[in-house]
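>>> Return a 3D structure for these sequence lines:
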Amino acid sequence: MHNGYDGGWSGWERLGGMLASAPSAITREVGKIDVVACGTDSAIWHNSYDHGWSGWQSLGGTLTSSPTLCGWSPDRLDVFARGTDSALMHNGYDGGWSGWERLGGMLASAPSAITREAGKIDVVACGTDSAIWHNSYDHGWSGWQSLGGTLTSSPTLCGWSPDRLDVFARGTDSALMHNGYDGGWSGWERLGGMLASAPSAITREVGKIDLLAGGSDSAIWSGTAQASVPPVAAPAAPSASVRIHAKIIAPPSVPLDDSLARMVEVYATRGISVEVGSTETLNIPELSDVEVGQCVMGQTSAEQNQLFSHRDNAGGAEAVVYFVRSTIPPYNGCAAHPDGVPAVVIAQEATEWTMAHEVGHVLGLQHVNDNHRLMTGNGTRNIINPPPELVPDEGAIIMSSEFSRRS
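Take a look at the predicted model:
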């Protein structure tokens, strides 16, 4: 059964299938949902939504627990469940399903899995010794590590950054128990409550965790944990700067000040300051909708060239950001520009991260397949756990760009 919220709850709808377990669902990109569950035949079944439900597809296998589902990109899925010999079983999708593989362990519960960044997976489960066990993938599986404890439910796993993990499960006195990883495991702490079910946890922003569990009164209880986050050290004095100019043909939906604040926030993590040299409103309605072709660097249309001729107040090494109503074809933004004329076009409905992303292209950055990062090639609307990351190598590229200035 499914109930969706989009300004209001849709009401329950029946999606069919013959389920023998709780389902697990994720969204890998806007408008798409994947769901898996164990069927009455002990196989794992998959259903997906993309403008409509695909219908159930059997992934085979003989499994003995609810599955857990994760995916590090729009084209990747990983399903885990307990096998008949209590080992962890895995089936992955990357253009096609891989088939089931055995990953060992002695599981007494359903597993929980997440991807914190592209190419990496973390899995936890309660073992037959009642401890929580952890396994991770990074170009290969690490093998099982005991996190200790004496737990009485399936665990749930979440993480607000590539360096953070939080595990929750029910303890022997029915209280919620927590163990966190931030460079090392913290050990188990008791968070109270009287749980009658396994908990469920998600992180929607850095430092905050939302929890749900069934209570001993048969009600669903929720809580938000303001997790302990080490204070962030003040950033070092900027070692490079980027100077931009804003030309507004159509006012953006996200105010310029907000987009600028997001850009300043992300670039500062690599010691790069952002300056606005000038802001100007241009009265050229014929360029409100700009043809950008395939948006390939070095290849620009006549309309782009006409737009980019409006560079008043901008130096030769300073990028100009043009805010228009739309691009043709429709993109959030386009950083294609002629050699020696640094410029980007931003559409009216772009996100708060688009300006930082497109100027990043001007400065030499390429797309990556990781929705935790500013330069994700999957669209800035799909950024996970903002603010997105600018990695050290990207900072170095910006500092060496002809369009940045070293301090």
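>>> For the rest of this, base every contact and every neighbour count on C-alpha atoms.
OK.
>>> Give the buried residues for the lengthiest helix in the chain.
The longest helix of the chain (DSSP state H) is helix 256-268. Across helix 256-268, burial judged by 16 or more other CA atoms under 10 Å covers 256, 259-260, 262-268.
>>> next up, for comparison:
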Amino acid sequence: MDFPGSGRLWFTYLLKPIKMPHLNWESLGGVITTNISSVSWSANRIDNFARGTDNALYHRWWNGSSWGGWESLGGFITSEPVAVSWGANRLDVFAKGTDNAVHHRWWNGSSWGGWESLGGIITSNISAVCWGPNRIDLFAKGTDNALYHKWWNGSAWGGWESLGGAFVGDPVAVSWGGNRLDIFVRGTDNAMHHRWWNGSSWGGWESLGGILTSNIAADCWGANRIDCFVRGTDNGLYHKWWNGSSWGGWESLGGVITSDPSVVSWSGNRLDVFAKGTDGAVWHRWWNGSSWGGWETLGGVITSEVSVTSWAPNRLDLFVRGTNNAMFHKWWNGSAWGPGVANQTLTVHIKILANPTNFTVDEMFTQMRNIFAVAGIEVVRGSTEILNVALPAIAPLNDIDTASCTRGNPSAEQIALSNNRNNAAANHVVVYMCRSVSSDSGSLNGCASFPTNRPMAVVASYASRYTLAHEVGHVLGLSHVNDNNRLMTSNGTYNITNPPPDLVASEVTTMLASNLSV
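Reported below is the predicted structural model:
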């Protein structure tokens, strides 16, 4: 049962193709407009940052047992945020402001400080790195396309200093030891160029060759060891590495990628590389210390780069933006990728007595598919049939009375409507789109009480974009909850406050246990 609700919240909506974009990814909600910056400052602790639709900075975190946020950290940022941690329970986040200067917020273990302006006029995203407790180094491109550097020495900010050069895209900085920094950029010749700090002075620029078509991903897995990954002109992944005394590569790792690559190392001589493929899914290659594995697909349909972090050996957490602009999460627990949900199929048929007025059937169906995909259920559209409301047996059912609208107690009109199950098998759900739906208590957006062995729901023409998913959720055994972030809210799906609405673990278990999802 879905109630019209006392207030209708309208959201800008972009119709997507009917597909299953987020199967086996966990939705963390939100509506974000940038890539995600992920950082871990302790075992089983993750902090994620992204820009929201109001251009403010938003924060969502994992505390070891549950997710917190989203919380707004305010500001008005015009770049992707970048977050670093130099110690337990310490976070520093940087972004470009509307004045093109770098702005900074920090978490001191108990409260947020900032925003503070660090000045400068930058024309790229920021790269930030820590090489020791209470030490931070920032790099960005200036208006002259040169590299600029600002640093925190534990008590005061130094810089900006110009490190020269002329480059395109964003810089990337890594550190493999105390007071050691390596910075990589794509030059105007599309080759990779390198500067380094040896503890007392800057070296470079040196050209490392190649013809790059992406920003650079770089990481260190040990002292004096660096691995860099880029996309080449053939859209394949390429690798160059420093072994402590000389550069190796470029080697081709194949594939056809459509995003900047991302890389992380969780232990000595172990690398995991991720990128988006031509199908929009996340793809993965890994180095196990002696050979490359992959490519393997991790699914999804993503609209951002992959953000990856590791908080312990053989543990990986990936974060991406989905087609609905929410944040999605996938993780490696040491033996398998999560969420470890079953892949099941649910077939739904649509019978139209009256077309919806606020959202199309396709739009409602797409929302249902996206939401149910989080539970590992692929919703298949079995058939669509227009019922002839001029027929005497159909006409009175266009404004359907569901009586009490309680589970297992369908009204006489619902029983009559359920006779129209053309093309539907016994375990298929049939949804009837009616002009209006009412009950003993008044008007409804929909109702899902049905006769035995005739799983069905009715949806009113004035229903919300989430009513179809809500009512089919009831058919699968879900009950109402008093939470407007959830699909099964008892307050009407027009009042959902943080779209897309959530399914929780217990609801997923119920849905997968239904004999209708196979």
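>>> C-terminal to the longest helix of structure 1, what's the next element?
Remark: after helix 256-268 of structure 1, the chain's next helix or strand is strand 272-281, criterion DSSP states H and E.
>>> In structure 2, what range does that next one match?
Using TM-score structural alignment, none of the residues of structure 2 align to strand 272-281 of structure 1.
>>> who does that strand touch, helix- and strand-wise?
Secondary-structure packing of strand 272-281 of structure 1 (3 or more CA pairs under 8 Å, 6 or more residues apart in numbering; DSSP states H and E): strand 240-248, helix 256-268.
>>> again, 10 Å this time
strand 240-248, helix 256-268, strand 319-323, helix 392-400, strand 405-406 (3 or more CA pairs under 10 Å, 6 or more residues apart in numbering; DSSP states H and E).
>>> mind checking which of those is nearest His357 of structure 1?
helix 256-268 (8.3 Å; CA to CA).
>>> before we move on, the earlier item: mind giving me JSON lines with the buried residues of helix 256-268 of structure 1 and columns for distance to Val30 of structure 1?
Below are these laid out as JSON lines (distance: CA to CA, whole Å):
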{"residue": "Leu256", "distance to Val30 of structure 1": "24"}
{"residue": "Ser259", "distance to Val30 of structure 1": "21"}
{"residue": "Leu260", "distance to Val30 of structure 1": "24"}
{"residue": "Arg262", "distance to Val30 of structure 1": "21"}
{"residue": "Met263", "distance to Val30 of structure 1": "23"}
{"residue": "Val264", "distance to Val30 of structure 1": "26"}
{"residue": "Glu265", "distance to Val30 of structure 1": "25"}
{"residue": "Val266", "distance to Val30 of structure 1": "23"}
{"residue": "Tyr267", "distance to Val30 of structure 1": "26"}
{"residue": "Ala268", "distance to Val30 of structure 1": "28"}
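>>> Pick the one among the residues you listed closest to Thr115 of structure 1.
Val266 (21.9 Å).
>>> doesn't Glu394 make contact with the closest one?
No: using CA atoms under 10 Å, Val266 of structure 1 is not in contact with Glu394; the gap is 11.5 Å.
>>> Identify the contacts common to those two.
Here Val266 of structure 1 and Glu394 share no contacting residue, scored by CA atoms under 10 Å, 6 or more residues apart in numbering.
>>> which residue in structure 1 lines up with Pro133 of structure 2?
Aligned partner of Pro133 of structure 2 by TM-score structural alignment: Ala118.
>>> so what corresponds to Gly294 of structure 2 in structure 1?
Aligned partner of Gly294 of structure 2 by TM-score structural alignment: none.
>>> what's the burial count for the residue lying closest to Gly294 of structure 2 once chain neighbours are set aside?
Leaving aside its chain neighbours, Gly294 of structure 2 sits nearest to Arg285 (4.6 Å; criterion: CA to CA, 6 or more residues apart in numbering). Look at Arg285 of structure 2: counted by other CA atoms under 10 Å, it has 21 neighbours.
>>> Arg285 of structure 2 is in contact with Thr297, isn't it?
Yes: contact status for Arg285 of structure 2 versus Thr297: in contact at 9.3 Å, counting by CA under 10 Å.
>>> so what's in contact with those two at the same time?
Contacts common to Arg285 of structure 2 and Thr297, judged by CA under 10 Å, 6+ apart, are 274-275.
>>> What residues in structure 1 pair up with stretch 316-331 of structure 2?
By TM-score structural alignment, stretch 316-331 of structure 2 lines up with nothing in structure 1.
>>> Span of that stretch from start to end?
Criterion CA to CA, to the nearest Å; first-to-last residue distance in stretch 316-331 of structure 2 is 5 Å.
>>> do stretch 213-224 of structure 1 as well
Per CA to CA, stretch 213-224 of structure 1 runs 12 Å from first to last residue.
>>> picking up where we left off before, farthest pair within the buried residues of helix 256-268 of structure 1?
Between any two of the buried residues of helix 256-268 of structure 1 (CA to CA), the greatest distance is 17.9 Å, for Leu256 and Ala268.
>>> Could you look up the SS state of whatever residue of structure 1 lines up with Gly177 of structure 2?
Per TM-score structural alignment, the equivalent position to Gly177 of structure 2 in structure 1 is Ser161. Look at Ser161 of structure 1: counting by DSSP: H, G, I helix; E, B strand; the rest coil, its state is coil.
>>> Count the neighbours of the nearest residue to Ser161 of structure 1 once chain neighbours are set aside for me.
Nearest non-adjacent residue to Ser161 of structure 1, counting by CA to CA, 6+ apart: Arg116, 6.3 Å away. Using other CA under 10 Å, Arg116 of structure 1 has 25 neighbouring residues.
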